[in-house]
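Engineer: need a structure here:
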Amino acid sequence: MDSDNNENKRGNWTALGRELMERTVRPCFHPSFVMFFVVAICGVGPLGFWIELASYVTSQNPGVAPIRASFISFVPAFLAGTTMQLIWAESKSRSLRAFSIFMLCACGVALVFCGYPAIQNGSAITAGVFAAVIALWMWWIANANQQDFLDDPSDISRNPIGGDRVDTPLSGDLSGFRTE
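Structural biologist: The predicted structure is shown next:
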């Protein structure tokens, strides 16, 4: 039994895991990708969060409500954009698109928990951090194949020109070809 048929019988869980692992690890070897992520995505993107965190740390009478609000305002917008990017850009893996929707829903639940006033501050901040980390990771995997962020864009072509399968016979034949 070939591996593609075997993978289909398992429902593509293995393929999804392999794709997520590859998209998580491969960008680590591209300094341009990592620096863009650290500066633009983790630094400038959530600037409101960093300002509220600095205010909390330096304040005589700190309150965590602004930090909770910064999670609730930044993470959903960022995650929704990243999820839509992954859904629209991913043409081969239906399971990866479904995974992104699942993560959007999971983070949505965490953020509702984060914003609900009756929830203890520590639990709410934990839920916000969870949602933020997932959102950042989703951006990472959504852009792992984005040539603009990679140092050597030529290495993203894992498949030969002509498709994913290299074990199928070529179309056409050499009949009528003359050698002189």
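
Engineer: all contacts plus neighbour counts: C-alpha atoms, from now on.
Structural biologist: Noted.

Engineer: any idea which residue sits dead centre in the chain?
Structural biologist: What sits nearest the mean C-alpha location of the chain, by Cα atoms, centre = their mean, is Met138, with 2.3 Å.

Engineer: do you know how far it is from Phe149?
Structural biologist: To Phe149, Met138 is 15 Å away according to Cα to Cα, to the nearest Å.

Engineer: And the lengthiest helix in the chain, what's buried?
Structural biologist: Counting by DSSP state H, the longest helix found in the chain is helix 65-89. Using 16 or more other Cα atoms under 10 Å as the test for burial, helix 65-89 gives 66-72, 74-76, 78-80, 82-87.

Engineer: residues near Gly129, how many?
Structural biologist: No Gly there; residue 129 is Val. Using other Cα atoms under 10 Å, Val129 has 18 neighbouring residues.

Engineer: How about the contacts made by it?
Structural biologist: Contact analysis of Val129 by Cα atoms under 8 Å, 6 or more residues apart in numbering lists Phe71.

Engineer: One more, please, to line up against the first structure:
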Amino acid sequence: MDEAEKKLLLLRWPALKRELTVRTKKPLFYPGFVIFFLVAILGLAPAGFWIEVFLYFMSCSEDATAIRNAFVSFVPAFVAATCMQLIWAEEKKSIRAFAVLLLAICMLGLVFCRSTYISDLAAIVWGTLSTLTAWWMWWIANANQKEFQEEEPDSSINPLGGPGLDRPLSGDLTGFTV
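Structural biologist: All right, here's what the predicted structure looks like:
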């Protein structure tokens, strides 16, 4: 492998970073995307999860079995569906590989989350990180979805229809006096 090929291969890592950065920031400019994410993805989809979190913190219980179960039941389904969406629909192999990596990390961690070999605090921390990763993966997977984006207004189109307003007007004022 010559130097030019090595440089070309090394450019793929910054390209992946750039793509993830763009997909993280771009949806912030679409109110519909952000509102859908807040209501449906953070609020309604994990409703059972939020109930268990609420009950855990309100009961001040020492037993974290219910919240561990909430993490183990919600996160794998959500992260798997999101990563599969990326794997099947994405054209860029680096994004697909990244999705597989995060899927494997979340799933492996959640096995430990359910395990009795780690403390409740460690399980809750890992479950929280996995949940945040799952939500971010959904954000990344859907950042380019046209359903969540608003069309940019075209300033060359007349709001009443017809040609744009930036064209010369027809006719002239010859012979018109005031």
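
Engineer: Fetch the TM-score of the aligned pair.
Structural biologist: Once superposed, chain against chain, the TM-score is 0.78 (TM-score structural alignment, normalised by the length of structure 2); 150 aligned residues with a Cα RMSD of 2.0 Å.

Engineer: Just tell me the aligned range of the longest helix of structure 1 in structure 2.
Structural biologist: Under TM-score structural alignment, helix 65-89 of structure 1 corresponds to residues 65-89 of structure 2.

Engineer: With structure 1 overlaid, how far apart is the matching stretch on average?
Structural biologist: Stretch 65-89 of structure 2, aligned to structure 1 and superposed, deviates on average by 0.6 Å (mean Cα distance after the TM-score superposition for structure 1).

Engineer: And the contacts of that stretch?
Structural biologist: Here stretch 65-89 of structure 2 makes contact (Cα under 8 Å, 6+ apart) with 46, 48-49, 52-53, 56, 95-97, 99-100, 103, 106-107, 110-111, 113-114, 120, 123-124, 127-128, 130-131, 133-135, 137-138, 141.

Engineer: Could you give me the ChimeraX syntax to select whichever of those are buried?
Structural biologist: A single ChimeraX command selects the buried members of the contacts of stretch 65-89 of structure 2 (16+ other Cα under 10 Å):
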select :46,49,52,53,56,95,96,99,100,103,106,107,110,113,114,120,123,124,127,130,131,133,134,135,137,138,141
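
Engineer: Let's see which of the contacts of stretch 65-89 of structure 2 end up in strands.
Structural biologist: The members of the contacts of stretch 65-89 of structure 2 all map outside strands under DSSP state E.

Engineer: So which of the contacts of stretch 65-89 of structure 2 are in helices?
Structural biologist: Judged by DSSP H, the contacts of stretch 65-89 of structure 2 include 48-49, 52-53, 56, 95-97, 99-100, 103, 106-107, 110-111, 113-114, 120, 123-124, 127-128, 130-131, 133-135, 137-138, 141 as members of helices.

Engineer: name the element Lys25 of structure 2 belongs to?
Structural biologist: In this assignment (DSSP states H and E), Lys25 of structure 2 forms part of helix 12-25.

Engineer: That helix aligns to what range in structure 1?
Structural biologist: By TM-score structural alignment, helix 12-25 of structure 2 lines up with residues 12-25 in structure 1.

Engineer: how close does Phe36 of structure 1 get to Gly128 of structure 1?
Structural biologist: Phe36 of structure 1 sits 23 Å away from Gly128 of structure 1, going by Cα to Cα.

Engineer: Mind listing residues that contact stretch 21-32 of structure 2?
Structural biologist: Counting by Cα under 8 Å, 6+ apart, 33-34, 139-140, 143-144, 148-150 sit against stretch 21-32 of structure 2.

Engineer: Reformat the residues you listed as JSON lines; add distance to Ser61 of structure 2.
Structural biologist: As requested, these are exported to JSON lines (distance: Cα to Cα, whole Å):
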{"residue": "Phe33", "distance to Ser61 of structure 2": "37"}
{"residue": "Val34", "distance to Ser61 of structure 2": "34"}
{"residue": "Trp139", "distance to Ser61 of structure 2": "33"}
{"residue": "Ile140", "distance to Ser61 of structure 2": "36"}
{"residue": "Ala143", "distance to Ser61 of structure 2": "39"}
{"residue": "Asn144", "distance to Ser61 of structure 2": "43"}
{"residue": "Phe148", "distance to Ser61 of structure 2": "41"}
{"residue": "Gln149", "distance to Ser61 of structure 2": "44"}
{"residue": "Glu150", "distance to Ser61 of structure 2": "46"}
